[in-house]
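Q: Kindly return the folded structure for what I paste below:
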Amino acid sequence: MKSLRHAVAIAVPALLAVGAAVAAVTAGAVFATARRVVMPSIRRNDTQILAVDTGAQTIELTRTPDTELPGRYGLFTSGTYDYVKLGAVLSADAAKVRRKLLTQIEPGAQVDRDAAFSGWYYVTPGELHLPWESVSIGSPAGPCPAWFFPASVESPTASADTWVIQVHGRGTTRSECLRAVPVFHGMGLPTLVVSYRNDGEAPRSRGGSYALGASEWRDVDAAIEYALRHGAARVVLMGWSMGGAIALQTAVSSEHRSQIAALVLDSPVVDWRTVLRFQAREQGLREPLPALAMGVLENGFTARLSGAEEAIAFDRLDMVARASELEAPILILHSDEDGFVPADASHALAAARPDLVTMPSFSVARHTKLWNYDQSGWTKAIVEWMTAHGLGASGS
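A: All right, here's what the predicted structure looks like:
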């Protein structure tokens, strides 16, 4: 009996210590996951440059679900070039893809191996060869830089009183939006491409963290005010990825909601819980860890411990649940093979509000790369829908 009591006396503290250690590890994983959700991300290299042929102007990349697809894309690099444009797939095998270079790479240039595949394509507004100017929008976060593309003075169908305001996604900048500018310009519509707090261009908030649309919408609302002061009578909001979540929050929260004529959403985040669970599964994180991480972010105290400035109200960010609050027509452009933000919530919103939401079928293309994969189909969907809603003439 004495030996049993002695064994228990040793075992119980040991088991408690093991339990505490497991709990500490779990808590650490939960808070780390929560922190990744709200802290601005750094661009991650996702492919490698295997070879560059400066004579044939071709490039070989490791094969991924993104690099193997046809279309025009971009590649963030280091060395002599920061960014190069890529064209058609010329050949591929199980391990690599050879593509045409659309940016001339000179012999002797240094091109480092690690790279990041991109759908941006255009990096600077000057590449569009359209009139533009830099403007500053005073928002609650401070002065937010924006690019303004006026309506074509040569267009007899120009509608200078309807502005398009574009909102980029998470971990990117305004350059993401440049692909859409020529479409709206061709319809005679001015376009304002905006920044928002903590995106690396606009001012940093106190904590420097994302609110997933819950705070950022105020900067877009300031852009609406700017447009209304400068001649707009109504605006069309276009949001990319998290920019879609921001646009939706603006649509239900802005005092200017009656001036929001429509929303165009590319690969949007419609419900963050759906997105975060999907991304957790892709990273091999099993429940209940994702649920616990979202629970941490919903509590004011633990949210601040994870890096958030305030609690994240996921219910308020669920636009399927809040579908009845939407008033403006919505065009959703979302690939069923998005691979990063699943289209499930977009389909759910379309089903919840068939009177407002139009969602043409797209597949194969990856996240925010519909323009890259199917520029013609993507452009046609926007132009026909906008024209049907009296928001610009059919462009060239």
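
Q: For the rest of this, base every contact and every neighbour count on C-alpha atoms.
A: Noted.

Q: Which strands and helices lie in contact with the longest helix along the chain?
A: Longest helix in the chain by number of residues (criterion: DSSP state H): helix 2-38. Using 3 or more CA pairs under 8 Å, 6 or more residues apart in numbering; DSSP states H and E, the elements in contact with helix 2-38 are helix 289-298.

Q: immediately after the helix it packs on, which helix or strand?
A: Scanning forward in sequence from helix 289-298 by DSSP states H and E, the next helix or strand is helix 300-305.

Q: gap between stretch 203-221 and the chain center?
A: 14 Å (CA atoms, centre = their mean, to the nearest Å).

Q: this one next, for a side-by-side:
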Amino acid sequence: MAQRDAAGSGAARRDAAGREPARVPVWSVIAMAAGAAAALTAAAGAVITARMSRAIVTPALPVDDVRILGHDEESGTIELSVTADSILPGEYSLRFTADTGHARLGEVLSVADGVVRRTVTAVDYGDLARARNGRISGWYYIHPRELGVPVDEVEVFTPVGPAPAWLVPAVDRSSTRWVIQVHGRGVRRGETIRGVPVFRDHGYHSLCISYRNDGDAPRSADGRYALGDTEWQDLDAAMTFAVDHGATDIVVMGWSMGGAIALQAMGRAVHRGLVRALVLESPAVDWVDVLRFQGRLHRVPEVLGDAAFATISHPWGGAVTGLEQPVDLRRLDFVERSDEVTVPVLILHSDDDGYVPSTGSRRLAEERPDLVTLVPFSIARHTKLWNYDRERWTASIDTWLTERGL
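A: Below you'll find the model as predicted:
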């Protein structure tokens, strides 16, 4: 019986031709499983890379990241969830319900149990009582007329079409000094109104411009951001507008991505010879540094981030990003190109910016101490330095302009 069982067992292991089946080594099974896992990982990585590269260049509104927990109209107060922005001291905008409402917030009254209570100084539009979500913004003013100054609505004829701009004339209308204000990514020219008063005090006409794909100016053919690599052409057109209206000296002030646009125009604009200085607020000086910071913030592996950079930097990436032309990230790196800085530059940047790290600004200042002045802030976050400490922000620009005879 034992022999029969053994024989039967052996027969069961043979195929119809009487041969024993080949055995698959354990390492082969492991290799196949690893290959399948690698393929899945590669596919997931490709999806993440595609999404990241598209997100970098696709215009979109910022996300409402603050919960509105209550609004007491009678006492003029509001309760918000605690975030890094909602607890900032100073005066800010509250843009709520997907940008359909706008209120202005004053100082923090209390912070306890995950709730911050602040004053509400004005509700400009929208139903704050019914709002449930919003975001804190440094973009405080809606229109320059709120400053009590004359304002002309003008158009700048850019390569993509006529772009609206605000012109705030100098007190002395015969002045030939102009400042062109360039806003950042995901916002509009209203962001730059905060910069008008200090320059007006120094005798400047202020031109607050729009540029391609920002929601005010016309779209480019691809409808994508180029991080300054094409937008500088619209700033160049604004310089032409200024020259046609008597400008002989131009200062460019760039906010966030507007800083990258200003740096590009310094070396590439037709009228770059008239640019006397740059003032940069929370600027994107080195986009790879900025994007790697954002990747770490969202826990994206650096290798995938680098793949996204390659995608937006090469012609073959257009099928993924929608870019008509690749973005030259090396040309946008003004730490690497610091020797090409040709005019005085004032940089205002907070070390806890939270969006554009101050490392690029600090490195540029270290590379070019002869021309670059850095005024570091802390706590103030991204493009909210004026809101956090208006006096220091204004005094920094005022002193710098005075010392350089600008």
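
Q: Just give the TM-score of the two.
A: Remark: TM-score between the superposed chains equals 0.92 [TM-score structural alignment, normalised by the length of structure 1]; 386 aligned residues with a CA RMSD of 2.1 Å.

Q: re the thing from before, list the buried residues of the longest helix of structure 1.
A: Neighbour-count burial for helix 2-38 of structure 1 flags Ala27, Ala29, Val30, Phe31, Thr33, Ala34, Arg35, Val37, Val38 (criterion: 16 or more other CA atoms under 10 Å).

Q: Run the angle between that helix and helix 289-298 for me.
A: Between helix 2-38 of structure 1 and helix 289-298, the angle comes out at 70 degrees (axes from the mean of the first three to the mean of the last three CA atoms, to 10 degrees).

Q: Excluding chain neighbours, give the residue nearest to Gly322 of structure 2 in space.
A: Asp222 (6.3 Å; CA to CA, 6 or more residues apart in numbering).

Q: The alignment partner in structure 1 of the one you found and Asp374 of structure 1: what is the separation?
A: In structure 1, the residue paired with Asp222 of structure 2 is Gly207, using TM-score structural alignment. Look at Gly207 of structure 1 and Asp374 of structure 1: by CA to CA, to the nearest Å, they are 39 Å apart.

Q: count of residues packed around the counterpart of Lys96 of structure 1 in structure 2?
A: Using TM-score structural alignment, the equivalent of Lys96 of structure 1 in structure 2 is Val115. For Val115 of structure 2, the count of nearby residues is 19 (other CA atoms under 10 Å).

Q: One more: Ala319 of structure 2?
A: Neighbours of Ala319 of structure 2 using other CA under 10 Å come to 11.

Q: Ala165 of structure 2 versus that one, what's the distance?
A: 33 Å.

Q: now Cys208 of structure 2
A: 6 Å.

Q: which one of those two has more residues nearby?
A: Higher neighbour count among Cys208 of structure 2 and Ala165: Cys208, with 27 against 21, using other CA under 10 Å.

Q: All the strands of the stretch 1-150 of structure 2, in order from the start?
A: Under the criterion DSSP state E, counting those that start in this stretch, the stretch 1-150 of structure 2 contains strands at 66-72, 77-81, 92-96, 101-112, 115-125, 133-137.

Q: can you list those strands in TSV and add distance to Asp214 of structure 2?
A: Listed next are those as TSV, based on distance: least, CA to CA, whole Å:
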stretch	distance to Asp214 of structure 2
strand 66-72	23
strand 77-81	29
strand 92-96	17
strand 101-112	19
strand 115-125	21
strand 133-137	17
